[in-house]
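Visitor: predicted coordinates and the sequence they were generated for:
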Amino acid sequence: MPEQRSRPRDSRVIALANQKGGTGKTTTTVNLGIGLARLGKKVLLIDADPQGDLTTCLGWQDQDSLQTTLATVMGKIIRDEPFTADEGILHHSEGVDLMPANIELSDLEATLVNAMSREITLRTYVNEAKKNYDVVLIDCMPSLGMITINALAAADSVIIPVQAHYLPAKGMTQLIKNITRVKKRINPALKVDGVLLTLVDGRTNLARQTAEILRQTYGNVLKIYRSEIPVAIKAAETSAAGKSIYAYDKGSKAAQAYAEFSKEVLADGEKQRAKLQSSLSR
């Protein structure tokens, strides 16, 4: 009887990106990733920021003591050395895996400038790693340097977290232009999944007006997620605790909002998969 092979995972690779800092991008990566894990998905989080905020948020405070990080693996790829998809992976108690980062990634970014396949080094790693996961989330740094370009080149799609109390019209336009540029030149399949409103203070007119203007300005060309993430002190405290909002303050509005957002992202993925299967069967 011939050996039966398991069907390869139909993985999604999503970059969370915004050139502006302070949008709740890393907090969203943590709580979306763990939210998807709570819904039964196997999830890998990749810290693609030399500051290592994602690594810190998941409880690894002493990043410099880590023997293997994203910079280690990408360095091997640049030097054409063998690597394994699971080397350096850290396991979090809430059911997600992490490829960590530290300041060494900043040095590697300078090295990438002269590398032969400088835009697709991270893609080489992700293409191997994603075979073991249903979803890979990449937390991008708040700039469009070589590491962020690598993240966009490796991703299937992008989620853009945006502050509800600051209308980022100019920044959003520039970000979309940069995503479009990567799509044209490096990654033709790249698309924007949607825009997530974060740090929403429903008590203020400014937050409501910002949300409405964002929907009016971009709603016809971009999906604006129904879920909105409220301002929450507890959500900010989770990074020091190394936990998700679900473990730290499970009954909070922020925990409920992230849970709903995770369901929304999962449902979108199922729709995309069904659409792809339908087109392939024609």
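Guide: Received the coordinates, thanks. Numbers count the residues shown, from 1 in each chain.

Visitor: CA only for contacts and neighbour counts going forward, please
Guide: Fine.

Visitor: excluding covalently adjacent residues, which one is nearest to residue 95?
Guide: residue 37 (6.1 Å; CA to CA, 6 or more residues apart in numbering).

Visitor: before we move on, what SS does that neighbour have?
Guide: Under the three-state scheme (DSSP: H, G, I helix; E, B strand; the rest coil), residue 37 adopts helix.

Visitor: contacting residues around it?
Guide: Going by CA atoms under 8 Å, 6 or more residues apart in numbering, residue 37 touches 43, 94, 95, 96.

Visitor: and the comparison structure, right after this:
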Amino acid sequence: MDDTPIARAAQLAVEALGRAGEGLPRPEQTRVIVVANQKGGVGKTTTTVNLAASLAMHGARVLVIDLDPQGNASTALGIDHHAEVPSIYDVLVESKPLADVVQPVRDVEGLFCAPATIDLAGAEIELVSLVARESRLQRAIQSYDQPLDYILIDCPPSLGLLTVNALVAGVEVLIPIQCEYYALEGLGQLLRNVELVRGHLNPQLHVSTILLTMYDARTRLAAQVAQEVRSHFGEEVLRTAIPRSVRVSEAPSYGQTVLTYDPGSTGALSYFEAAREIAQRGGPHVSHGGRQGSTYQYGGTTSKGMQ
């Protein structure tokens, strides 16, 4: 009777949640991870908030910086972000200290958020005329004196000044890639921008992690995309892929991550395991060789890699 799909899923949930309480190795210094992909709808915000919650539940102190004017990460973490709330806009444009805008996340101990408000929509234009416009977030983070293990920066689906600020402030780039048709389209431009920022503004920056999202094991296309991504990015790709999950989609409407909304769901368990992998890697996982000029092709679609 115990060898049923429900029983096996329940057992996996118990094991994963048990591991969550074990804690993970703490990084020697704060890991600043930029979650970026200019393609919309690939799970950037979902990945940011759920990885952050997973790491915090493992005992880490984690800050999420919401750089998307839509403020979806703030919503998912249950953080108020109407126009009057002090936000990351004030940090970037008004030079307000980061500590003045950071709020604790109610449901997860050790998790904090610097929210975005609609004011951030105009920040791209306002930053143009400011001194050191590309490094304002970096300076704010360097001045933040609270102890943190991880900072995760949720970027907008574009490659403008907000994303450049994130890339200058970060050390690692995490790219969520959906296991669907056209998944790799436009990825080459993001990788080129990472190289440009690394060459001119932030020599430490590199792509450390690729996370496969929206994986549907029932489709041959998902398996094909996953195989292509793994063959071209190698060790940067996490072993854990995030499956399509109704619970993951539902959670933000309740102002929660899937970890608190339904901790036994497949989505929650997958994010727990992805966070475990990231923590156990212990820091930047550099591999710049063998990527130059790569071309990804599947299903009749071709997408350029790093140039």
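Guide: Everything's here; your move. As the structure is a prediction and not an experimental result, all values here were calculated from the model.

Visitor: got a TM-score for the two of them?
Guide: The TM-score (TM-score structural alignment, normalised by the length of the first structure) is 0.86; 257 aligned residues with a CA RMSD of 1.8 Å.

Visitor: ok, now how distant is the residue mapped onto the residue nearest to residue 95 of the first structure from the second structure from residue 96 of the second structure?
Guide: Aligned by TM-score structural alignment, residue 37 of the first structure pairs with residue 56 of the second structure. Residue 56 of the second structure sits 26 Å away from residue 96 of the second structure, going by CA to CA, to the nearest Å.

Visitor: same check on residue 268 of the second structure?
Guide: Note on residue 268 of the second structure: its distance to residue 96 of the second structure, by CA to CA, is 35 Å.

Visitor: and residue 170 of the second structure, by the same measure?
Guide: Distance, residue 170 of the second structure to residue 96 of the second structure, using CA to CA: 20 Å.

Visitor: give the buried residues for stretch 245-264 of the first structure.
Guide: Neighbour-count burial for stretch 245-264 of the first structure, with 16 or more other CA atoms under 10 Å as criterion, is recorded at 245-246, 248-249, 253-263.

Visitor: do the same with stretch 157-166 of the second structure
Guide: The neighbour-count check on stretch 157-166 of the second structure (16+ other CA under 10 Å) flags 157, 158, 159, 161, 162, 163, 164, 165, 166 as buried.

Visitor: residue range for that stretch in the first structure?
Guide: Alignment of stretch 157-166 of the second structure against the first structure: residues 142-151, by TM-score structural alignment.

Visitor: would you pull up how far the matching stretch lies from the middle of the chain?
Guide: Between the centre of stretch 142-151 of the first structure and the centre of its host chain there is 12 Å, according to CA atoms, centre = their mean, to the nearest Å.

Visitor: from residue 57 of the second structure, how far off is residue 97 of the second structure?
Guide: Using CA to CA, we find residue 97 of the second structure at a distance of 27 Å from residue 57 of the second structure.

Visitor: the more surrounded of these two?
Guide: Counted by other CA atoms under 10 Å, residue 97 of the second structure and residue 57 do not tie: residue 57 has more neighbours, with 24 against 17.

Visitor: what about the closest residue to the more buried one other than its chain neighbours, neighbour count?
Guide: Excluding the flanking residues, the one nearest residue 57 of the second structure by CA to CA, 6+ apart is residue 20, at 6.4 Å. Look at residue 20 of the second structure: counted by other CA under 10 Å, it has 21 neighbours.

Visitor: out of residue 170 and residue 96 of the second structure, which sits in the busier spot?
Guide: residue 170 (24 against 16).

Visitor: so that one sits against residue 30, correct?
Guide: No. Using CA atoms under 8 Å, residue 170 of the second structure is not in contact with residue 30; the gap is 10.3 Å.

Visitor: stretch 73-91 of the first structure spans what distance, first to last residue?
Guide: For stretch 73-91 of the first structure, the end-to-end distance is 17 Å (CA to CA).

Visitor: and what of stretch 181-192 of the first structure?
Guide: 13 Å.

Visitor: which residues of the second structure does that stretch align to?
Guide: Counting by TM-score structural alignment, stretch 181-192 of the first structure falls onto residues 196-207 of the second structure.

Visitor: most widely separated two among the buried residues of stretch 157-166 of the second structure?
Guide: Pairwise distances among those were taken by CA to CA; the largest, 13.8 Å, belongs to 157 and 165.

Visitor: export the buried residues of stretch 157-166 of the second structure as TSV, with columns for secondary structure.
Guide: Below are those laid out as TSV (three-state DSSP):
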residue	secondary structure
157	coil
158	coil
159	coil
161	helix
162	helix
163	helix
164	helix
165	helix
166	helix
